[in-house]
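**Student:** Build me a model from this:
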Amino acid sequence: MAVTIKDVAKKANVSISTVSRVLSDSPKISEKTKKHVRKVIEELGYHANLNARSLVQQTTKTIGVIMKHSASEAVHTTFIPEVLRGISYVCNKYEYSIRLSTGESEEDLFQDVLKMVNGKQVDGVLVLYSKKDDPVVDYLIQSQIPFVILGKPTKDVNKIAYVDNDNIHAAMDATQYLIKLGHKRIAFIGDDKKYEVTNARLAGFQQSLLANQLEICDEYIKNINYNYDEGVQVIHELMSLPVPPTAMVLTDDLNALIVLSALSKIGLKVPEDVSVICFNNSTISRVSNPRLTSVDIQIFQLGYEAAKTVIEQINEPNALKKSLIIPTKIVERDSCKKMIP
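**Tutor:** Next up is the predicted model:
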């Protein structure tokens, strides 16, 4: 016969409601009691009936996850798989499922959000990007469903919960790293300009140049949207300039990999001819040739904290909206070289 919640309550010498609160990790239950009840649950081999509990509590125990790319494109980035790993870790701990957006266009994604929320398919939503005039965020605010943005909101900052890095400061650090190596002609290659993270990192790059009395050259500022042909064209444009850059800051390590290939195609080596520093510090950074110096933005931790924050909102709907800034650090490898005077 299957073990029931009553069996757990009886052996733990607590009420059924206490066991239920332990299962939902309620902050109203002390850590001592949680530890005791969880030990009994493990000893008895109890498995919660999630469907029944959801019906009683009128919840879905599901988090909606909205990606800035379609599902088919997102898996090819270095960011999404790792951030989903962080989200999944937390959701597994709190017995939540994940519902991924599947739209192929921005309109499809918006309609997907409408289905999630209006159809009561999810208890909360994670938006894995931030951009200006986003109808998804506007709708989530109106619907009053718990949600968290991964990235700094472009408006209503004090009213929206978000988890992010200090991208301006991180880009300043990356640029300063190259300047300390003696580089004065530094290019910036971002990804999609409509997202806040790209613009924040560009701002940090420019601030670092100004702080070091270096000129901001518009010809040195480019964008690649994870496209090899775009990367080849960008590198051709940069390295064909009368005074080409000696170093580059890239906002994504997948784009950095494209740049490495494009530079090799025209006979230039990293770091002998051009130094490269990128963001993300994913597996790509560690196994590329040369291995990439990268800003570690702690992608797993971003996903972990975002999921934890939205679940806290679901469990405590009257709690204050909060923001978290995840620290970054530069991981030095082989793609940057000191300039010889």
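**Student:** contacts, neighbours, all on C-alpha from now
**Tutor:** OK.
**Student:** Do you have the strands of the stretch 1-150 of the chain handy? List them.
**Tutor:** For the stretch 1-150 of the chain, applying DSSP state E, counting those that start in this stretch gives strands covering 62-66, 97-100, 124-127, 147-150.
**Student:** looking at the ones you listed, which is closest to Ile189?
**Tutor:** strand 147-150 (21.5 Å; C-alpha to C-alpha).
**Student:** buried stuff in that closest one?
**Tutor:** Residues of strand 147-150 classed as buried: 147-150 (neighbour count, 16 or more other C-alpha atoms under 10 Å).
**Student:** if I look at Asp133, how far off is Tyr195?
**Tutor:** Using C-alpha to C-alpha, to the nearest Å, Asp133 is found at 10 Å from Tyr195.
**Student:** the more surrounded of these two?
**Tutor:** Neighbours were counted for Asp133 and for Tyr195 using other C-alpha atoms under 10 Å; Tyr195 has more, 16 against 11.
**Student:** How about the more buried one, nearest residue that isn't a chain neighbour?
**Tutor:** Among residues not flanking Tyr195 along the chain, Lys131 sits closest, at 4.5 Å (C-alpha to C-alpha, 6 or more residues apart in numbering).
**Student:** now do Thr77
**Tutor:** In this structure, Thr77 finds its nearest non-sequential neighbour in Leu254, 6.7 Å apart by C-alpha to C-alpha, 6+ apart.
**Student:** ok, that neighbour - how many residues close by?
**Tutor:** Leu254 is flanked by 25 other residues according to other C-alpha under 10 Å.
**Student:** Just checking, which helix or strand succeeds the one helix or strand it maps to along the chain?
**Tutor:** Assigned by DSSP states H and E, Leu254 falls within helix 253-265. Sequence order places strand 275-279 as the next helix or strand after helix 253-265, per DSSP H and E.
**Student:** how far is that following strand from where the chain is centred?
**Tutor:** 19 Å (C-alpha atoms, centre = their mean, to the nearest Å).
**Student:** contacting residues around it?
**Tutor:** The contact list for strand 275-279 (C-alpha atoms under 8 Å, 6 or more residues apart in numbering) reads 174, 178, 246-253, 256, 270, 292-297, 335-337.
**Student:** got it, and stretch 171-181?
**Tutor:** Stretch 171-181 has contacts (C-alpha under 8 Å, 6+ apart) with 186, 201-209, 247, 249, 275, 277, 295, 330, 336-339.
**Student:** Same question for stretch 36-44.
**Tutor:** 3, 8, 11-12, 19, 22.
**Student:** again with stretch 83-102
**Tutor:** 23-25, 61-67, 70-71, 108-109, 112-113, 122, 299-308.
**Student:** 6 Å - rerun?
**Tutor:** With C-alpha atoms under 6 Å, 6 or more residues apart in numbering as the test, stretch 83-102 has contacts from 61-66, 71, 299-300, 303-304, 307.
**Student:** Would you do the same for the sequence below? I want to compare the two.
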Amino acid sequence: MAITIKDVAKKAGVSPATVSRVIADNPRISIKTKQKVREVMETMGYYPNFQARNLVANNTRTLGVIMENSAALAFQNPFFPEVLRGISTQAHDSKYGLYLSTGATQEEIYQEVVEMVQGRRVDGIILLYSKINDPVLEYLSQSSLPFAVVGRPYKNPKSVSHVNNDNIQTAKETVEYLIDLGHQHIAFVGGASDFVVSIDRMQGYKQALSEHQISFDANYTVNQDFIQGNEQDSIRRLMALEVPPTAIVTHDDMVAYEVIGYLEDLEIRVPEDVSIIGFNNHTISKHLKPPLSTVDISIYELGLHATELVVEKITDESTPPKQVVVPSRLIERGSCRRL
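**Tutor:** The predicted model follows:
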């Protein structure tokens, strides 16, 4: 037979109302009473019906997590499990559950967000990407639901709570690292052009070249929009230039793995013939041959701080939008060499 709140109250020598207030962590209940009631709950194996409590309180104790594409595709990229680890840690500490988006297309994801908001399925939302003219972000900005973005919102970033790296400066420093190694012909293999992180890293790439009096050459840039399905041919064309690059900066480590594979097919060695560096510092990167030089963008902290921002807004609606910059650091390994 299930233990009830009345059973706990009787055992603890308090009223059922007091037990309810202890469960809600009401500040009017003394620490001594809370400790006594919680010990009785644990001894008797009583677990509060949080679903019923949440219905009464008009909240769900749940956070929505929106990925940039379907969960099946997202989890192929190690970024998402790691950022979810940060989200889960903070959500657990704040006693929130998670509701992951499951839509397979942009339209399905948008509709899912609308249903989350209008159906009050979640108390807040964490958006794990930022792109140009994103209907999801525009909808959330017009709603009253607390939310935060992992990444820099393209429009009016100060009006939206978000957590980000300084991707312009980090990309600039990454290219300068290669320049310091003696490289002058540096290629950039970027992500999709409608994602803000891709735009910022390209800008940092251009800034580094400009400040070191190296002319920007569009032939040295490869964009995911144009190579979709033709990745190998794009790398082959890049390396067949009259003056091929001696170093390549890639959008993330996953792209670097692919590029290294294509270079092997072309019998081009890393780092003897071309140096390569990625972003995100995935666990497998240090186990490659050669180990991949990369930029650690503190993925776990991105998720952790984004969750903090949402929970803070849920707790206090008057909290103004906040922006948090998470540090990055270059990790030198064996995939880059000095000329």
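**Student:** TM between them?
**Tutor:** TM-score for the superposed pair, counting by TM-score structural alignment, normalised by the length of structure 2: 0.89. Supporting figures: 333 aligned residues with a C-alpha RMSD of 2.9 Å.
**Student:** now, which of the contacts of stretch 36-44 of structure 1 lie within helices?
**Tutor:** Under the assignment DSSP state H, those contribute 8, 11-12, 19, 22 to helices.
**Student:** Closest one of the residues you listed to Glu312 of structure 1?
**Tutor:** Distance to Glu312 of structure 1 across those (C-alpha to C-alpha) is lowest for Val22, with 14.5 Å.
**Student:** so who does that closest one touch?
**Tutor:** Lys34.
**Student:** Tell me how many other residues crowd Gln142 of structure 1.
**Tutor:** 8.
**Student:** er, Leu73 of structure 2 I mean
**Tutor:** Neighbourhood size, Leu73 of structure 2 [other C-alpha under 10 Å]: 11.
**Student:** measure it to Gly103 of structure 2 for me?
**Tutor:** Distance of Leu73 of structure 2 to Gly103 of structure 2, computed by C-alpha to C-alpha: 11 Å.
**Student:** can you check Asp123 of structure 2 too?
**Tutor:** 19 Å.
**Student:** Now do the buried residues in the helix holding Leu254 of structure 1.
**Tutor:** Neighbour-count burial for helix 253-265 of structure 1 [16+ other C-alpha under 10 Å]: 253-263.
**Student:** for stretch 323-332 of structure 2, same thing?
**Tutor:** Neighbour counts over stretch 323-332 of structure 2 (16+ other C-alpha under 10 Å) mark 323-325, 328-330 as buried.
**Student:** Can you tell me which of those is closest to Thr170 of structure 2?
**Tutor:** Nearest member of the buried residues of stretch 323-332 of structure 2 to Thr170 of structure 2, counting by C-alpha to C-alpha, is Ser328, at 7.0 Å.
**Student:** Okay, the closest one and Asn280 of structure 2: tell me how far apart.
**Tutor:** Going from Ser328 of structure 2 to Asn280 of structure 2 by C-alpha to C-alpha gives 9 Å.
**Student:** so what sits against both of those two?
**Tutor:** Residues touching both Ser328 of structure 2 and Asn280 (C-alpha under 6 Å, 6+ apart) are 296-297.
**Student:** if you go through structure 2 in chain order, where are the helices?
**Tutor:** Using DSSP H, the helices assigned to structure 2 run over residues 5-12, 16-23, 31-44, 50-57, 71-74, 79-93, 106-118, 135-142, 167-180, 196-211, 224-227, 231-239, 253-265, 299-315.
**Student:** Now these in CSV, please, with extra columns for distance to Gly190 of structure 2.
**Tutor:** CSV is the format used below for those (distance: least, C-alpha to C-alpha, whole Å):
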stretch, distance to Gly190 of structure 2
helix 5-12, 58
helix 16-23, 50
helix 31-44, 53
helix 50-57, 45
helix 71-74, 18
helix 79-93, 16
helix 106-118, 21
helix 135-142, 23
helix 167-180, 11
helix 196-211, 6
helix 224-227, 6
helix 231-239, 12
helix 253-265, 9
helix 299-315, 19
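**Student:** which of those sits most buried?
**Tutor:** Across those, the average number of neighbours (mean count of other C-alpha atoms under 10 Å) peaks for helix 299-315, which reaches a mean of 22.
**Student:** mean shift between that one and structure 1?
**Tutor:** By mean C-alpha distance after the TM-score superposition for structure 1, the fitted helix 299-315 of structure 2 averages 0.9 Å away from its aligned residues in structure 1.
**Student:** That helix packs against which elements?
**Tutor:** Helix 299-315 of structure 2 is packed against helix 79-93, strand 147-150, with contacts defined by 3 or more C-alpha pairs under 6 Å, 6 or more residues apart in numbering; DSSP states H and E.
**Student:** could I get those as a markdown table with distance to Asn49 of structure 2?
**Tutor:** What follows is these, written out as a markdown table (distance: least, C-alpha to C-alpha, whole Å):
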| stretch | distance to Asn49 of structure 2 |
| --- | --- |
| helix 79-93 | 17 |
| strand 147-150 | 26 |
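**Student:** Out of the ones you listed, which is closest to Val117 of structure 2?
**Tutor:** Closest to Val117 of structure 2 of these, according to C-alpha to C-alpha: strand 147-150, at 10.7 Å.
**Student:** so what does that closest one touch, helix or strand wise?
**Tutor:** Secondary-structure packing of strand 147-150 of structure 2 (3+ C-alpha pairs under 6 Å, 6+ apart): strand 124-127, strand 162-164, helix 299-315.
**Student:** Throw those into CSV and include distance to Val83 of structure 2, thanks.
**Tutor:** Converted to CSV, those look like this (distance: least, C-alpha to C-alpha, whole Å):
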stretch, distance to Val83 of structure 2
strand 124-127, 11
strand 162-164, 12
helix 299-315, 5
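**Student:** Quick one: closest of the ones you listed to Gln142 of structure 2.
**Tutor:** strand 124-127 (13.4 Å).
**Student:** quick one: contacts of the closest one?
**Tutor:** Residues from elsewhere that reach strand 124-127 of structure 2 (C-alpha under 6 Å, 6+ apart): 63-66, 145-149.
**Student:** okay, these in a markdown table with distance to Val56 of structure 2 next?
**Tutor:** A markdown table is the format used below for the contacts of strand 124-127 of structure 2 (distance: C-alpha to C-alpha, whole Å):
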| residue | distance to Val56 of structure 2 |
| --- | --- |
| Leu63 | 18 |
| Gly64 | 20 |
| Val65 | 24 |
| Ile66 | 27 |
| Leu145 | 19 |
| Pro146 | 20 |
| Phe147 | 23 |
| Ala148 | 26 |
| Val149 | 29 |
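**Student:** just the strands of the stretch 1-150 of structure 1: most buried one?
**Tutor:** Stretch with highest mean neighbour count among the strands of the stretch 1-150 of structure 1: strand 147-150 (a mean of 26; mean count of other C-alpha under 10 Å).
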